[in-house]
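**Student:** only geometry, no sequence info:
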């Protein structure tokens, strides 16, 4: 059995986790510094409250009537939207960022290591399989889709939220890419239909939320539906040239849960890596930001 791993992405110029603690995180995205809630940062901050107040150009405040929504308090120097680039290991991507009512900005920087992984795996597969087929489920604003496309893959990007698909399309244009296939649909329905059609994919990427709704009101509950979805994905994965990535960010979800789900479905796969994703702040406190399981041919 492969040992559990902790992966922290290599530093990149346009993102930095400055500090974390007291259920918050202070981050720099490009030219702007943001303060956002972070439920796993239960320790003390390393910097003073005055330092946070001085540095942050946008601070997210939760709505007392909603556990998820809120609004941003911004300084005059803050722009919205704005743009950042990611250049690493051959990748050159550009993302639009924006302040949303759900505290997100359109980018999950802890995924940077997965973007590099996807790029390198697609390049490797391309030696035997020209234009590998990659399926990105719960694909959000498309970081993984862009990485696969820039490596030369034929990419299908599936998300249930139409405005998010539009955002991902903008990121494709800003990254000077093209021809990603956009699908606004419930991921479970799409995957089941692909299995019936007998389709196969060389790469499958999943980043499912804890809860969600499909475009027709379909209910997604991670604990109730993930196992069945993974069974369908196992049927879709090409077993000659392949890679598979799943990420989960849900409080209380251990990487051992993923291992117990994946092993019976996929068996003893080659090049297996599994464990936690994290970001390190300036004081070298490591903030856990999800669990992952990935393997490749």
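**Tutor:** Received, thanks. The model shown is predicted, which means the values in this text are computed figures rather than measured ones.
**Student:** okay, CA-based contacts and neighbour counts for the rest of this
**Tutor:** Noted.
**Student:** Relative to residue 215, how far out is residue 131?
**Tutor:** Distance, residue 131 to residue 215, using CA to CA, to the nearest Å: 30 Å.
**Student:** Comparing these two, which shows the higher neighbour count?
**Tutor:** A count of neighbours by other CA atoms under 10 Å puts residue 131 above the other of residue 131 and residue 215, at 18 against 14.
**Student:** Pull the contacting residues for the more buried one.
**Tutor:** Applying CA atoms under 8 Å, 6 or more residues apart in numbering to residue 131 gives the contacts 152-154.
**Student:** What is the nearest of these to residue 38?
**Tutor:** residue 153 (34.3 Å; CA to CA).
**Student:** which one of the contacts of residue 131 has the most neighbours?
**Tutor:** Neighbour tally across the contacts of residue 131 (other CA under 10 Å): the maximum, 28 neighbours, falls on residue 153.
**Student:** Just give me the neighbour total for the nearest residue to residue 240 once chain neighbours are set aside.
**Tutor:** Closest residue to residue 240 in three dimensions, ignoring its sequence neighbours and counting by CA to CA, 6 or more residues apart in numbering: residue 297, at 7.1 Å. Neighbours of residue 297 under the rule other CA under 10 Å: 17.
**Student:** okay, pairing it with this:
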């Protein structure tokens, strides 16, 4: 590797880490992003989960033979552990272009059950840095989760595409009655576990294994006070009756959810499609507010990775 380029990566990582780690300490945040594809030659996302580093290598045509890529990656990982001052065994790596079975100094995605509990805003969440496409906790929604908790007390809450239920835990922690819906039994079980480790009785809440697009047809009118809707951009899962394209389908989905929302009720709607355009004129809401900027945490300021809206029936 060109030493000058590696030095450039080191300098950038040091600068960003010094800045964001200081803010994280001040805000008592222990899980945060420190680097996100800042330099094209080093296409990583780097996140800290308390005592661990999570590195995802973005897909690209790097033009290297496998052995050369391995050597390049090991140099990068060594530099990451040096700058962040973590031991090599604390780093976990997701590589999107290569077979994921390499054993070595750094623990790879093929290692199973690298699970532990992290803390966020007085709540606990299980993360897994090895076995799934994502870790179990989307750090960019830290502020949005706090917004939900601020207005969920005593309300009926619906969390669609709930993933591992972090929004559900935030809402339940202040006494909301929460219905969590997802197509994955694995993630629903994870959501129940997240409830339990926060001393919240999962039996007092509802976990629905369903295709959300079909589940919407079963909802009764005027049922929920607060809805979280954070769908994938696209989905063509074989288990889904219909394919999902959030740009094409968002008006229909939102209007169906609005029917199930009480008058004055709120939907927090988010998605990761970078070119997404909300068709406000077709959405049957009394108010729509783009809250993308105010929900973007300090460690995601450089890159607008998703849109977020607060929609009132």
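**Tutor:** Noted; the coordinates are in hand. Everything quoted here is computed from the prediction, not taken from an experiment.
**Student:** Work out the TM-score between the chains.
**Tutor:** TM-score for the superposed pair, counting by TM-score structural alignment, normalised by the length of structure 1: 0.75. Supporting figures: 257 aligned residues with a CA RMSD of 3.2 Å.
**Student:** Could you report the neighbour count for the counterpart of residue 247 of structure 2 in structure 1?
**Tutor:** Taking TM-score structural alignment, residue 247 of structure 2 has residue 223 as its aligned residue in structure 1. For residue 223 of structure 1, the count of nearby residues is 11 (other CA under 10 Å).
**Student:** List the buried residues of the helix or strand harbouring residue 223 of structure 1.
**Tutor:** In the assignment (DSSP states H and E), residue 223 of structure 1 maps to helix 222-236. Applying a neighbour-count criterion of 16 or more other CA atoms under 10 Å, one finds 222, 226, 229-236 buried in helix 222-236 of structure 1.
**Student:** show me where structure 2 has helices.
**Tutor:** 3-26, 66-84, 142-151, 166-172, 185-197, 212-215, 246-259 (DSSP state H).
**Student:** so residue 240 of structure 1 touches residue 269, yeah?
**Tutor:** No. With contact defined as CA atoms under 8 Å, residue 240 of structure 1 does not reach residue 269; the gap is 11.7 Å.
**Student:** Which residues does stretch 241-248 of structure 2 contact?
**Tutor:** Residues outside stretch 241-248 of structure 2 that contact it (CA under 8 Å, 6+ apart) are 211, 213-214, 231-237, 271, 273, 276-278.
**Student:** what do you get if the cut-off is 10 Å, keeping everything else the same?
**Tutor:** Here stretch 241-248 of structure 2 makes contact (CA atoms under 10 Å, 6 or more residues apart in numbering) with 211-214, 231-237, 249-250, 252-253, 271-273, 275-279.
**Student:** can you give me the end-to-end distance of that stretch?
**Tutor:** Stretch 241-248 of structure 2 end-to-end distance (CA to CA) = 16 Å.
**Student:** got it, and stretch 234-254 of structure 1?
**Tutor:** Note: stretch 234-254 of structure 1 ends 21 Å apart using CA to CA.
**Student:** how far is that stretch from where the chain is centred?
**Tutor:** 13 Å (CA atoms, centre = their mean, to the nearest Å).
**Student:** Give me the neighbour count for the alignment partner in structure 2 of residue 286 of structure 1.
**Tutor:** In structure 2, residue 286 of structure 1 lines up with residue 302, judged by TM-score structural alignment. If you count neighbours by other CA under 10 Å, residue 302 of structure 2 ends up with 12.
**Student:** Then residue 7 of structure 1?
**Tutor:** 20.
**Student:** Please name the nearest non-neighbouring residue to it.
**Tutor:** That would be residue 277: by CA to CA, 6+ apart, it lies 5.0 Å from residue 7 of structure 1.
**Student:** Residue 108 of structure 2 now?
**Tutor:** Nearest one to residue 108 of structure 2, counting by CA to CA, 6+ apart, is residue 93 at 5.2 Å.
**Student:** In structure 1, what sits opposite the one you found in the alignment?
**Tutor:** Per TM-score structural alignment, residue 93 of structure 2 is aligned with residue 59.
**Student:** is it true that residue 93 of structure 2 touches residue 103?
**Tutor:** No. Using CA atoms under 10 Å, residue 93 of structure 2 is not in contact with residue 103; the gap is 11.3 Å.
**Student:** Can you list the neighbours in contact with stretch 74-91 of structure 2?
**Tutor:** Outside stretch 74-91 of structure 2, the residues touching it (CA under 10 Å, 6+ apart) are 1, 6-7, 9-11, 13-15, 17-18, 21, 34, 42, 44, 46-49, 51-55, 68-71, 73, 92-93, 104-108, 129.
**Student:** Can you flag the buried ones in these?
**Tutor:** Applying 16+ other CA under 10 Å to the contacts of stretch 74-91 of structure 2 flags 6, 9-10, 13-14, 17, 21, 34, 42, 44, 46-49, 52-55, 73, 92-93, 106-108, 129 as buried.
**Student:** Which among the helices of structure 2 is found nearest to residue 309 of structure 2?
**Tutor:** Closest among the helices of structure 2, using CA to CA: helix 142-151, at 10.0 Å.
**Student:** Give me the distance from that closest one to the chain's centre.
**Tutor:** 14 Å.
**Student:** show me what contacts the residue mapped onto residue 147 of structure 1 from structure 2?
**Tutor:** Correspondence of residue 147 of structure 1 to structure 2, assessed by TM-score structural alignment: residue 170. Listed by CA under 10 Å, 6+ apart, the contact partners of residue 170 of structure 2 are 120-124, 145-150, 152-153, 176, 178, 195, 198.
**Student:** one more time with 6 Å
**Tutor:** residue 149 (CA atoms under 6 Å, 6 or more residues apart in numbering).
**Student:** same question, the one 4 residues further on
**Tutor:** Residues counted as contacts of residue 174 of structure 2 (CA under 6 Å, 6+ apart) are residue 153.
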